[in-house]
Every structure is written in C-alpha cells, then in structure tokens.
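> Quick one, structure for this:
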Amino acid sequence: MVPSFIMHTMTELKQAIEEIVEKHLPDENHFIVEVKMSEKSGKKLLNILLDADEGVTIRACAKLSRAVSEELEAKEMMPEAYILEVSSPGLDFPLSSRRQFQKNINRELKISLTSGEEIEGKLLEVSETGVKLLVKKKKEKGKKATEEEISLPFEEMKKSIVQVSFK
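All right, here's what the predicted structure looks like:
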C-alpha cells in the first residue's frame, strides 16, 4: 500500500486537509476561513483559520486541532515533521467569505477597491453579489455631513477589514 502522503501536488494535499478539517468542525456554526501551508524554521507549518457565527473559543480550536492531527497521523499525510496551528482570524485579517461579511453586519468596514480607492462605512446588508454600506459624505463648508447607502459588488473589493471602535 502506498502511503497517502505521496500526493501529486500541494494543491491536492491542501484540498484533502480542507476536507478533513470540514469533517471535524465542532458544529454548523463554525466554518473554515483558510487552510495554509508554509515553512517555518525548516518545518512545515499547517495553519487553519477557523471562524464561527458567534465567535470561536479556545476549546473549539483545541478540539479541532486534536481531531485533525490524529487523522493526519493515521493517514500518514504529512511525510515530515510539521507544526499545526488552529486559530481564529485576527481583527486585521481581511474578510474573505460572504459568511464573514454576514457576521459583521452593523460594524464599520474599511474596503480597498480594485480601482485603488478606499471606502469606509457601516455594513448594512450582504447579498449573493456584494454588500451595502452606509457611508458618510464629506460636508461642504457650513453644512452637516450626510450619509448615503452605496452598493459594492464583491468583484470590485480587493480587501475588507473590520474597523475597531473604542467609543
């Protein structure tokens, strides 16, 4: 029998690992943001970013880490020493899925567009094709700032970051 770690490409290995992670998610509330493989100090680093509609706990990360590690070992998918990290994306990690946008409705976002323009506004709505933001329009001298709803398609967004407010 040929060990499963003899895979044709890194893409196939990553896809197989994503399937294992998906199978071991704690519940339907949790979802994968990213599975990334890289090198760190000469060892393979397998980084799994986990998110949830109501937040990720350390317990959920630990449980997923144990289950994924056990299955990777049992199937001999990682031929050499590796480091497995399971965590939630940090505040500065760009939103990458509709589900992440959905959980951040009513929060302030800073969106970099493919045109190079940056827009900040309150996330009001998420659709199949994009988002709706409430954006403050600059005020003219002597006038109050106004707010305007704008729609942005996902394909025009390069990067979207949730803005932290300390108000």
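> can we go C-alpha only for contacts and neighbour counts from here?
Will do.
> quick one, what contacts the residue most central in space within the chain?
Nearest residue to the geometric centre of the chain (CA atoms, centre = their mean): Val33, 3.5 Å. Counting by CA atoms under 8 Å, 6 or more residues apart in numbering, Val33 makes contact with 48-51, 89, 96-97.
> One more: Ile17?
Ile17 neighbours (CA under 8 Å, 6+ apart): 35, 72.
> my read is it is in a helix, agree?
Yes: counting by DSSP: H, G, I helix; E, B strand; the rest coil, Ile17 is found in a helix.
> what about it, distance to Lys44?
Here the distance between Ile17 and Lys44 works out to 14 Å (CA to CA, to the nearest Å).
> Name the residues contacting each of these two.
Common neighbours of Ile17 and Lys44 (CA under 8 Å, 6+ apart) do not exist.
> those helices in this protein, which residues are they?
With DSSP state H applied, the chain shows helices at 10-23, 58-74, 98-103, listed in chain order.
> Just put those helices in CSV and tack on distance to Ser38.
Formatted as CSV, those follow (distance: least, CA to CA, whole Å):
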stretch, distance to Ser38
helix 10-23, 11
helix 58-74, 16
helix 98-103, 24
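> One more sequence to fold, the one below, so I can look at both together:
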Amino acid sequence: MTSVDSAIQEAIAPIVAAANLYLEGIQISSAGKHRVIRVLVDRIDTQLPLSLEEVTAVTKPISATLDELAILGERPFTLEVSSPGVDFPLKLPRHWKRNQGRLVAMLLKSGEQVTGRIISSDDATASIEITPGTTVEVLLSDIARANIEVEFK
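Predicted structure coming up:
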C-alpha cells in the first residue's frame, strides 16, 4: 500500500464505519493527468446487497474528505464508490461468512479445484457441500483462490 493509499484509507475509514459499512479496499489508477479513486465498501453483518441510497450516502462525505486531503494535491480525480461485486475474491473469513449459501469455485494450493456451496465458515475453515449430502471441510489457509459462481435460476 502506498502512502497515498494509506492516507486515503485513514481519512475515509471513520466515514465508512459511521455508515455501518466495512472498507473493503481502495484502488487508485492513473489516466494521464487524471486519477480514478475506487473505494470498495460492503455491509458488515448481512448478506443483503448495498442499496444505491447507501452507496450515495457514503459517497458524499468521502468525496468531501478527499477534496480536502492535501496528499492528493491539485491533480483532478474521479471518485467511484461501490460494493466489491460478485467477482471479488474471497480472501478473509468475513467474506466466507457473508457468502454462506452461495456457490463457490476454489483453487487449492495443492492444485485441486473444488466447487460447492458454502454451508458454514469460521475464522479458519469453511464447510463446502460438493454434492448433495457430501460436505468437506477446507482450511482457508489452503485456498489459493476462491470466487463466487454466478447462478441463474
């Protein structure tokens, strides 16, 4: 994380927390003389998606704070605030808890690929139903990559 990333995170974390959201990440990219600052926020304690109203409510104070942040200087930027989205990788225990009941595709560090439904999880493991009635316990530390699979019903 760069000093700019750290300064932004430190400045906006209280705003996000006050909205009862979690600051999932910050991404800064450049396009010539212009910057794009992407802020990813998510709910702390529910599987419900963020509403447009919630994103808008947190965007305004974040924008005002960034406008005053000296480390950004005079270089113009565009602010994008959103939720991580379905393609965001599951990396932390809270990601697994938030996605309980959803279909996940994993690549284990051993090279094995596992697809199944997240039944439950804790800080160290996830219970994955790979076929009806067959559940496996996977150590989160053994997972190289995991993403939610989109299901169409």
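> just to revisit the earlier point, what does the residue nearest to the centre of structure 1 align to in structure 2?
With the correspondence set by TM-score structural alignment, Val33 of structure 1 lines up against Glu24 in structure 2.
> And Asn104 of structure 1, by the same measure?
Checking TM-score structural alignment: Asn104 of structure 1 goes with Asn99.
> wait, that match sits on Ile118?
Yes: using CA atoms under 8 Å, Asn99 of structure 2 is in contact with Ile118, at 7.2 Å.
> Report how many residues lie close to Asp42 of structure 2.
Close neighbours of Asp42 of structure 2, defined as other CA atoms under 10 Å, add up to 24.
> ah, wrong one, I meant Val68 of structure 1
22.
> Kindly state which residue of structure 2 is aligned to it.
Looks like Val68 of structure 1 aligns to Ile62 there (TM-score structural alignment).
> tell me the contacts of Ile111 of structure 1?
118-120, 157-161.
> Which of these are conserved in structure 2?
Under the criterion both residues aligned by TM-score structural alignment, their matches' CA atoms under 8 Å, these that remain in contact after alignment to structure 2 are 118-120, 157-161.
> of those, buried ones?
120, 157, 159-161 (16 or more other CA atoms under 10 Å).
> can I get those in a markdown table with distance to Lys40 of structure 1?
Shown next, in a markdown table, are those (distance: CA to CA, whole Å):
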| residue | distance to Lys40 of structure 1 |
| --- | --- |
| Glu120 | 35 |
| Met157 | 31 |
| Lys159 | 26 |
| Ser160 | 27 |
| Ile161 | 26 |
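> Translate Ile15 of structure 2 into the numbering of structure 1.
That one, Ile15 of structure 2, aligns with His24 by TM-score structural alignment.
> which residues does its match contact?
His24 of structure 1 touches 64, 67-68, counting by CA under 8 Å, 6+ apart.
> For Glu128 of structure 1, state which of the residues you listed is nearest.
Nearest to Glu128 of structure 1 among the contacts of His24 of structure 1: Leu64, at 29.2 Å, using CA to CA.
> I figured that closest one hits Val21, correct?
Yes: look at Leu64 of structure 1 against Val21 with CA under 8 Å: they come within range, at 7.4 Å.
> follow-up on the earlier one: look up how far Ser165 of structure 1 lies from the residue nearest to the centre of structure 1.
Distance from Val33 of structure 1 to Ser165 of structure 1, by CA to CA: 23 Å.
> how about Ser127 of structure 2, what's its partner in structure 1?
Ser127 of structure 2 maps onto Lys132 in structure 1, by TM-score structural alignment.
> actually Phe88 of structure 2, not the one I wrote
Under TM-score structural alignment, Phe88 of structure 2 pairs with Phe93 in structure 1.
> now the strands for structure 1?
30-40, 43-52, 82-87, 108-113, 118-126, 130-137, 146-153, 157-162 (DSSP state E).
> Kindly reformat those strands as a markdown table containing distance to Glu73 of structure 1.
Shown next, in a markdown table, are the strands of structure 1 (distance: least, CA to CA, whole Å):
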| stretch | distance to Glu73 of structure 1 |
| --- | --- |
| strand 30-40 | 16 |
| strand 43-52 | 13 |
| strand 82-87 | 11 |
| strand 108-113 | 40 |
| strand 118-126 | 40 |
| strand 130-137 | 40 |
| strand 146-153 | 42 |
| strand 157-162 | 36 |
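> how about those strands, which one is nearest Ala74 of structure 1?
The nearest among these, by CA to CA, is strand 82-87 at 14.5 Å.
> Give the buried residues for the closest one.
The neighbour-count check on strand 82-87 of structure 1 (16+ other CA under 10 Å) flags 82, 86-87 as buried.
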